[in-house]
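Participant: predicted model, plus sequence, below.
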Amino acid sequence: MLFRVLAAVILCCLFSSNSFSDTSSPKGWERIFPQATSIGEKESNPPVWPVYQAFDKIGYVFHSIDYVTIPAFSGEPVDMLVGLDLDGQFTGVELIEHREPIFLHGLGEKPLIDFIRQYEGLGIRDNVKVGSGTSTTGTYIDGITKATVSVVVINQSIVLSALAVARQKLSGFEAPADVKVKSEYYEQLSLEQLQEENYLQNLRLTESEIQTHLYDYRQNACPECEHAVDLKFGYLNVPSIGRVLLGDSDFERLQKTLEPDEHAVVLLSNGDYSFIDLDFVPASVPDRVSIDQRGFPIEIRDLNFFDVFDPQTSILNDASDVKVFSIKPQTGFNPASEWNLLLNISAGNPVLYTVENYQFMANYSLPKKFFDEIEIISDGFSEQPLWVGLWESKRFQIIVLLISLAALTVIFARQHQLVKNPKRFHAIRWGFLTFTLIYIGWYAQGQLSIVNIYPILQSFTQGFNLETYLMDPIIFILWLYVFISLFIVGRGLFCGWLCPFGALQEMVSWFAKKLKIKQYRIKPALHNKLTWMKYAILIGLVLTSFYSVEVAEVWSEVEPFKTSITLHFVRTWPFVVYAIFLLGCGLFIHKFYCRYVCPLGAGLAVLGWFHPVKWLKRRSECGTPCTLCYHKCEIKAIKQSGEIDYKECIQCLECIVYHNNDDLCPPQKVKIRKQAKRKKAESLIPATAVEVI
C-alpha cells in the first residue's frame, strides 16, 4: 500500500513539473539544468528562457544564434543552446544545428560534442580560449585538430552570446561605460531654456498626422486637447535637467533610488493619446513606449516613483500622465550618444482582427559638457574581429607560406634559366613538392577544395562577406595567390606545384616507376573523352550547391582531399578505400585523378582559360617532325601537333627542360650536328681554293 502511495505521489510530481513547462521550450534544456523543475516562457528582450527550481529562478537558457552569427568554416553560423546560471557560470551547452563539413562528413559529431562539454563549470569571467597555453587573462580548453576555424568560431559564439545575456540579465556584468554624468556640474536653467535646448524633447502629433499612417485612428479621449499626442521626455541623471523637472527634493530622492550606473528618464503626457494604457501595471515594462539606441532596443521599467509622493514641480503636476522609467546598466545604454523614443499607436478593431500598429519616433541627444569621459578597463573580451586573432595565432605558418610562395614565383619567373641544369631543377621541384605535401597539406591544412568555392557561389544570392574567407589565413592566402596566377599562367601553377594531393600522386607515380610497374598509355581518342568527365562533375556539383549546399558537400567527397590530406587517412574505411583506390590508379596511369576526376582542377581550368602569358616555348619543329615532348608529357597536355593544351597542363616544366637543353632537344641536336658538319667542311677547304674562288 505504501509503495502505491509513493508511486502516485511521484507520478503527480512529474506531471505537475511537466505542466509548468512551456510547450515551446527548447529541446535539451533539461540536460543543461538537470536540477530544474520548470522552464518559463521565452522572453523577447533579450530572447531567453528563464529556468526555475520550484519557484526560484536559477538561470537562463538561450540560442547562441539569437545573439551571434559569426560564419564558421562552412560560411554559416553554428547554433547552440547555452545554459547560464545567475552567477554567470555555464551549466551546459547543447549542439542544435551546424553545417561544418569536417564534422558532418569527416570526424563525425562526437569530437564536437566532447568539445562543447568542456564549458560546463566554466564561467564568462574565465574568458575561455581555445588552444594550449597559460594566461592570467583567460582559461584554455582543448581544441580539435583539423577543425581550428570551426571550434574557434564556436567558442566565440558561446562566450559572446553568454556575455550579451549576462550584460542584460545578470548583476555585475554591465558593459563598460565610456562616459559618466558630471554630478557636480550644474547650470541654472529655466523650463523654457530646457525646451529651447531640446533637453526636454517633445513629440507632438495631430490626429491627421497619425491618420496618415493609421487610417482607422479615432481616439477622442480628450476633445479639448490641441494634439492627439503631446509627449515630453528628458534624461534625469544630469543635475541641470533633473533638478528643473523634478525639483531639488525629488531629484535627491531619485539619486538614492537609482542603483550605481542606473539611468532614469521622465515621460509626461498631456495629449489625447497617453503613453500608458489602462491595463498598465506599475513597476513593469510599458507596451506603448520604448527606447532604442544604435538600432538596439533598450529596456525601460517603471520606477513607480510617484506612487506615494506627488510631483513637486508644476510641469509634472499639470501633466495628465507622468512616469519615471529606469534603464539598467546591463543594457549598455550610453546617455552621451543619441537615442530614440518610440511611441507605438494602434488603430482598428481587435474583434475583427484589423488592428494596425505604427511606431512614431523622436530622437534625443545631449551635449558632451554634461559628461566626463572615463577610461574603459578591459573586461577580457576582445572587440577585434575574430579573424584577426586567427591570423595572429598562425603567424609562423603564414610567414613560412609567404616565403614559399615568393620562392615559387621566382622559380616560375626564372624557369628558363633553372632548367638549363636538369639535375638542379629536378631537385628543386621534388623539394617543393615534398614541402607542399608535408607542410602545406598535412601540417598547415592548406589543401584547397571545391568546397571552398561554395561560399563564393552562395555570395551571389546571399551577399558577400569577406570575413567568411578571412577565417582561415592559409586557405585565404593560397586562394588569393592561385586566383591571381590563374589569369597570368593558368591552372598549372596550383595543380603542378601547390596541390598536396597532386604532389602525393606524383610521388606515387615516381614510386611506381622505381618498382618498374607497367604504365598504361590511354589512347588519345579515349583520353580526350575522359578529360571531359571532370567538367561534368564540376557542373553537377555547382548546380547542386545552388539547390542544397549540404547535398553538394556530401557529393564533394568525390575529392579524396579530406581523407588523405586533412584527416591523414584516419577515417571510416569506405573513404580510405576510395582514396587508396585513386592513388592505386596512379600507379598505372600517371595522375589519374587530376586528369579525369578532379572538379577543382576543372574549375581552375575554366577560370584560367584566357590567361595571357604563354610561358612554355615551342619550336617550329615541335609536332612536325619532332614528337618527343608529346610522348614525354605524362599528363598528355601536349598535342601531337606540338601545341600545348593549357587547360590540362600542370606546368611541371619538363617540356622546358627538353626545350632548353641542346643535348635533349632533337631539333637542336640536329641543328648542332649540321652546324658542326658545316664547320668541319669549311675547315677542310684549302685556303688557296678559297683565294681562287
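Facilitator: Cool, got the structure.

Participant: alpha carbons only for contacts and neighbour counts from here, please
Facilitator: Noted.

Participant: residue 565 contacts residue 447, correct?
Facilitator: Yes - using C-alpha atoms under 8 Å, residue 565 is in contact with residue 447, at 7.1 Å.

Participant: host element of residue 658?
Facilitator: Assigned by DSSP states H and E, residue 658 belongs to helix 654-659.

Participant: neighbouring contacts of the helix or strand following that helix?
Facilitator: Per DSSP H and E, the first helix or strand lying C-terminal to helix 654-659 is helix 666-684. Applying C-alpha atoms under 8 Å, 6 or more residues apart in numbering, the contact partners of helix 666-684 are 621, 626, 628, 662, 663.

Participant: try this one side by side with the last:
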Amino acid sequence: MASTLWRPLAVWLLTLLACLVFLPARAGVMDGASMKQAFPLPLVVGEKDKALPVWPIYKQEATETILVGYAFESIDLAPLPGFSGVPVNLLVLLDAQGGFRDVRVLSQHEPVFLDGLGPEPLEKFVAQYKGLNLKQHVKIDSRAKSAGQDASANVIIDGVAKATASVRIVNQSLMSSALAVARAKMGFAEGRDPSLIGRIREDVFEPLDFNALQRAELVTRQTLRNRDVEAAFAGSVGEGQDEEARRNPGGLFTEWMVLHLNVPTVGRNILTEKGWRYLKTWIEPGDHAFLVATRGRYSFVGEDYQGGAVPTRLTLSQGGLPIELRDLDVDDKIRLPEDWRGADVHWKVFKVISQASLDPTQPMKFALSVTREKGLILPEKVRKEFEMEIQLPEDYAIPSGNEQQSWKTSWTGRKLDLSVLAVGLALLTVMLARPAWLVRDERRMRWVRNAYLLYTLGFIGWFAQGQLSIVNLTGILQAIVNGRSLGFLLYDPMTVLLWGYAALTFFVWGRGTFCGWLCPFGALQDLISQLAGYLGVYKKWKRRAVPRVWDRRLKGVKYVVLAVIVALALIPGSNLVDSAVEVEPFKTAITLAFVRSWPFVVWAVAMVLLSVFVYKGYCRYLCPLGATMAILGRARLLRWIPRRVECGQPCQTCRHRCAYQAIEPQGQIDYNECFQCMDCVAIHDSDTRCAPLISARKGQTIPIRTIKEQVA
C-alpha cells in the first residue's frame, strides 16, 4: 500500500497547493473599536492612516492634544513567518521618539508556545521591549544573568532557552515593523533595518600610494578657512569672537580627512603590515574602523579630551541616527603625505561596534563641531557643525540584499554546535559509504551504532534542539499559501543543516539515513528497546513481528496522517493544523524533554513504550515526517544493500532478522521502509551468520522452496 500511495498523494498535494497558493495573505485584526479598547482614556485613538496601517495615539492635556505615538500590528508591516508558517502578530505602541511604549502578543502559532512551553514565556519576552528605543541595538541572550543595558547604547534582553529561533523571528518582525513606522512617521526617513546592511569586500586589495587613494575616492577631505567658520557664526553671539579669524580671514582654520580602514586597499596602504594585523585582531565582524586626521590650528581633539572617551568635537551619523565613536589605540606609523607630519597634525583611529549596524554601502556623515561663547560669568554658547559626507565606492563593498537577514546572528552564535554537528555528519557519511570495517564485527557494530544513537539523542536532540518535524513542512506550505518568504527557516541553523544533509542522502541511500541514524526520537525508541531487552522484559513478554499483511496495511497509515496534516495546513485561516501536528511526540519528548502537560506526556510515553513491543511502531506506522521522508527518499539512485541470488530464494535469514520488516519474501529490499540499520549488510558479509556463506564453507546446498512455501 505504501508503494502505491505516494503517486496519487503527490498529485493531490500539488493540485491542492496550486489552487490555494494565490490566496491573499492574512492581515491585521484590529479595528477602531478594538484599538480604543486596547488604549483606553486618557489616551485617544485617532483615525487610521490611509497610507500606512498605523493609528495615531493622542493624549489630551488641558486644551492641548499631544501626540503620544503610533499603534500598529506587526503583521501589517513585517509579516515574517514563524515555524508554523504563520507570523506572530504583535500590537505595538511606538512613541514619537522611537521608544516602545507597549508591546503585546495578539496572536501566535509557534509550536513551542502553543501547548509546549505555553504562551507565557513569549508574553514575558515581548514585555521586555517596553522602555527600549529603536536607537538601541537589541541583542537576545537566553542567559538571564546577562540581561540589561551594557556600557553603550545597546541593550541585552533575556531570550527563551528552548525557543531561541522563534524569539529571534519575533524580534526581527518587531524591529522591522517599528522601523518602517519610524521611517515614515518620525523623521527616520533614511534609517535602515539593522539586519539589512552591506559589508566590506575583504577580497579586494590594490597597493596604492596616498595620491592614488585620493583618485580612487577612498580619502574624503575638507578644508575650512577662517572666513568659512566666521560665516557660519554670522548673526549669532559667536560672531566676531575669533580674533585670529578677524586678522587673517584667508588663513587655514583646519583641514580634516577621514579614511575607512576596514577597506583592505585603505587599511593595508595606510597602516604598516604590523598595524594592519593589530587592527584586524581588535575589530569583530560588523565593526568598523576610521582614521580621522586634522591639521591646522583647530583639531578634533579638544583640550579636555581623554583617551577611550566619546569625542565631543567629532560625531558620526547615518540615516539620521547617531552612531557612537570610540578611539582605538593603534600604536603604528601612519603613512600620510609629507605635508601632514607637522606639530599641528593630529590623528586617531576610531571604532564603531557591530551593534551600531553601520552600513558601509550607504552615505555616512562625519561632523566637526566648533563652539564659541560670549560672556565671562554665565557665558552664552553656540555651536556650529561642519559636515562631511563619506560614500564608499561601489567596488569596495557588497550592498545589502533582501535575504541578508538577522538570521546570521543565529548562525554565528552557534558556531560550536554546528561544528560538532558537521563532524558527526561527516563521520556518519564515512561509516555508511564504507561500511565494511563497521559490519565486520557484530560487537563493534553494536557499540558504534549505539554510541551514535546516544549522540543523536543527547546532542542533536536534547542539547542542540535539532529534531526535524512535520512542522517544518507545514510551516513551508503555509508560508507559500500566504505568499510569504521562506527566510524564517534560516533562523534555525541546526534544522537547515540537517534538512540539507537529509536531502543529499535521499539521492544516495533514501529515507533511512535520517530515520535510522539522525532522528532523536527514533534514537530514543531504539535505545529504550535495547534497554528493555537488557532488563529482561522480553523474557516475560516476547516481542513478535506484526503479521506481514497487517504490517503492509499499517505502514500506509502514516501517509493518511500526512495527507490530513497537509490538507489542514493549506486551509486559509484554520488553526486545526496546530492540533493535528501533535500526533508527533517529538516536541514533548525531545524539545521539551517531557516537561509538559500530562496528556502530551502520556502520548509521548505511550509511543516510546510501543517500540518496546512493536519495534519502532510509531516510526513505521504513524509518523507523518517518516511518510514525507519515504516520499522524498524515492529520489534514491542506488540499490546500495548487497544481495545474492540466494537471498529470498531460498535464504530468509535477513528477512526474519529485519526488525523493520523491510525485506520482501523474494529478498528485495523495500527502501521506502528501510531504516539503514545495516544488520542485513552485516549478515550478508558474515560467514557465520549468512546461510549461503555457511553452506558454501561446509560444501552444502540449501534446499530451494517456492515463495508460497516460504511465506507460509
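Facilitator: On my side now, so go ahead. It should be emphasised that the depicted structure is a prediction, and the values quoted were computed from it without experimental measurement.

Participant: that older thread, how about the helix holding residue 658 of structure 1: buried residues?
Facilitator: Across helix 654-659 of structure 1, burial judged by 16 or more other C-alpha atoms under 10 Å covers 654, 655, 656, 657, 658, 659.

Participant: before we move on, back to that, shared neighbours, residue 565 and residue 447 of structure 1?
Facilitator: In contact with both residue 565 of structure 1 and residue 447: 441, 500, 501, using C-alpha under 8 Å, 6+ apart.

Participant: may I ask which of the residues you listed has the most neighbours?
Facilitator: residue 500 (29 neighbours; other C-alpha atoms under 10 Å).

Participant: tell me the counterpart of it in structure 2.
Facilitator: Residue correspondence, TM-score structural alignment: residue 500 of structure 1 in this structure matches residue 520 in structure 2.

Participant: how about that match, nearest residue that isn't a chain neighbour?
Facilitator: Residue nearest to residue 520 of structure 2 in three dimensions, not counting chain neighbours: residue 457, with 4.4 Å by C-alpha to C-alpha, 6 or more residues apart in numbering.

Participant: pick out the most distant pair among the contacts of helix 666-684 of structure 1.
Facilitator: Pairwise distances across the contacts of helix 666-684 of structure 1 peak at 16.0 Å for 621 and 663 (criterion: C-alpha to C-alpha).

Participant: what stretch of structure 1 does stretch 119-137 of structure 2 fall on?
Facilitator: Residue span in structure 1 matched to stretch 119-137 of structure 2, by TM-score structural alignment: 109-127.

Participant: got the buried residues for that stretch?
Facilitator: Neighbour-count burial for stretch 109-127 of structure 1 [16+ other C-alpha under 10 Å]: 112, 115, 116, 117, 119, 120, 122, 123, 124, 125, 126, 127.

Participant: which one of these sits closest to residue 580 of structure 1?
Facilitator: residue 112 (27.2 Å).

Participant: does that closest one touch residue 103 like I think?
Facilitator: Yes - contact criterion C-alpha under 8 Å: residue 112 of structure 1 and residue 103 qualify, at 7.3 Å.

Participant: what residue of structure 2 matches up with residue 27 of structure 1?
Facilitator: For residue 27 of structure 1, the residue aligned by TM-score structural alignment is residue 34.

Participant: can you tell me how far the residue nearest the centre of structure 1 sits from residue 108 of structure 1?
Facilitator: Nearest residue to the geometric centre of structure 1 (C-alpha atoms, centre = their mean): residue 71, 2.2 Å. From residue 71 of structure 1 over to residue 108 of structure 1 the distance is 20 Å, taken as C-alpha to C-alpha, to the nearest Å.

Participant: how about the helices in the stretch 101-250 of structure 2?
Facilitator: 111, 120-127, 164-185, 210-215, 226-232, 243-247 (DSSP state H, counting those that start in this stretch).

Participant: okay if I get the ones you listed as a markdown table plus distance to residue 45 of structure 2?
Facilitator: Below are the helices of the stretch 101-250 of structure 2 laid out as a markdown table (distance: least, C-alpha to C-alpha, whole Å):
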| stretch | distance to residue 45 of structure 2 |
| --- | --- |
| helix 111 | 34 |
| helix 120-127 | 22 |
| helix 164-185 | 16 |
| helix 210-215 | 55 |
| helix 226-232 | 44 |
| helix 243-247 | 55 |
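
Participant: quick one: closest of those to residue 630 of structure 2.
Facilitator: The nearest among the helices of the stretch 101-250 of structure 2, by C-alpha to C-alpha, is helix 111 at 23.9 Å.

Participant: quick one on the thing from earlier: surely the residue nearest to residue 520 of structure 2 is in contact with residue 523?
Facilitator: Yes - Residue 457 of structure 2 lies in contact with residue 523 (C-alpha under 8 Å); the separation is 5.9 Å.

Participant: tell me the secondary structure at residue 518 of structure 1.
Facilitator: Here residue 518 of structure 1 is coil, with the state taken from DSSP: H, G, I helix; E, B strand; the rest coil.

Participant: distance of it from residue 88 of structure 1?
Facilitator: In terms of C-alpha to C-alpha, residue 518 of structure 1 sits 67 Å off from residue 88 of structure 1.

Participant: just residue 435 of structure 1 next, same as before
Facilitator: With C-alpha to C-alpha as the criterion, residue 435 of structure 1 and residue 88 of structure 1 are 47 Å apart.

Participant: of these two, who's got more company?
Facilitator: Comparing residue 435 of structure 1 with residue 88 by other C-alpha under 10 Å, the one with more neighbours is residue 88, at 25 against 19.
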